[in-house]
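**Q** Any chance you can model this:
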Amino acid sequence: MMQVNGFSADEIAGAVWRKSARSNAAGNCVEIARLEDGGMAVRNSRFPKGPALVYTPAEAEAFLLGVKEGDFDFVL
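**A** The predicted structure follows:
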């Protein structure tokens, strides 16, 4: 089944969710799962049945490289 944005995160078959080490009890909780097609899904770990943001492999690569290169540091 193809996953799309807003798809219930707990319905993504085979997803193994990994929580960020920066997640904490203050509500800063994020998890990511690699999808079968090489893309990724992101969810709020406090709401595991909530919606997931789904990225294609190219979108995931562009986003992660941008994070690593500091492209989004302006939001902090």
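**Q** For the rest of this, base every contact and every neighbour count on C-alpha atoms.
**A** Will do.
**Q** Look at N28 and tell me its secondary structure.
**A** Under DSSP: H, G, I helix; E, B strand; the rest coil, the three-state class of N28 is coil.
**Q** residue contacts, it?
**A** Going by Cα atoms under 8 Å, 6 or more residues apart in numbering, N28 touches R22.
**Q** ok, it to S45 distance?
**A** To S45, N28 is 9 Å away according to Cα to Cα, to the nearest Å.
**Q** now swap in G66 and tell me
**A** G66 is 23 Å from S45, by Cα to Cα.
**Q** So for the chain, the centremost residue is which one?
**A** Nearest residue to the geometric centre of the chain (Cα atoms, centre = their mean): V42, 1.7 Å.
**Q** Skipping its backbone neighbours, what lies nearest it in space?
**A** Using Cα to Cα, 6 or more residues apart in numbering and skipping the chain neighbours, the partner closest in space to V42 is I32 (4.5 Å).
**Q** Second chain to compare with the first, below:
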Amino acid sequence: MASVTHNSQSAELLAGAAWRKSRYSGALGNCVELATLPGGQIALRNSRHPDGPAVLYTRDEVAAFLSGVKDGEFDDMLA
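**A** Down below sits the predicted model:
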């Protein structure tokens, strides 16, 4: 059986994280928030559940995702 890597933890345990959201976020709170952590990881959480789970990514993982977004790799998901 393949091993599973867990990369999340409760956002409330990330004391001192400076969360921010995009200026494109909706007024109804339907957005995600990101925070850079002291170790260099980037945390992502649902703004509607600020004490819920936060998913942790490396800077390289976030850079790869953002490059894909900018290149339109995920545009088909909006249809």
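**Q** Please work out the TM-score for the two chains.
**A** The TM-score (TM-score structural alignment, normalised by the length of the first structure) is 0.78; 73 aligned residues with a Cα RMSD of 1.8 Å.
**Q** Check the secondary structure at the alignment partner in the second structure of A62 of the first structure for me.
**A** Structural alignment (TM-score structural alignment) places A62 of the first structure against A64 in the second structure. Assigned by three-state DSSP, the conformation of A64 of the second structure is helix.
**Q** Count the residues that sit near A64 of the second structure.
**A** If you count neighbours by other Cα atoms under 10 Å, A64 of the second structure ends up with 10.
**Q** same deal with N46 of the second structure?
**A** A total of 19 residues lie near N46 of the second structure under the criterion other Cα under 10 Å.
**Q** Quick check: it touching S25?
**A** No - using Cα atoms under 8 Å as the test, N46 of the second structure is too far from S25 to be in contact (11.5 Å).
**Q** Which neighbours do those two have in common?
**A** Contacts common to N46 of the second structure and S25, judged by Cα under 8 Å, 6+ apart, are C31, V32.
**Q** Measure how buried the residue nearest to V42 of the first structure is and give me the count.
**A** Counted with other Cα under 10 Å, I32 of the first structure comes out at 20.
**Q** ditto for G39 of the first structure
**A** What G39 of the first structure shows, counting by other Cα under 10 Å, is a neighbour count of 16.
**Q** How about V55 of the second structure?
**A** There are 18 residues near V55 of the second structure, going by other Cα under 10 Å.
**Q** all helices for the first structure, in order.
**A** 57-68 (DSSP state H).
**Q** what residue of the second structure matches up with V16 of the first structure?
**A** Using TM-score structural alignment, V16 of the first structure lines up with A18 in the second structure.
**Q** residues in contact with its match?
**A** Counted by Cα under 8 Å, 6+ apart, A18 of the second structure has contacts A35, T36.
**Q** Many thanks, I have nothing further to ask.
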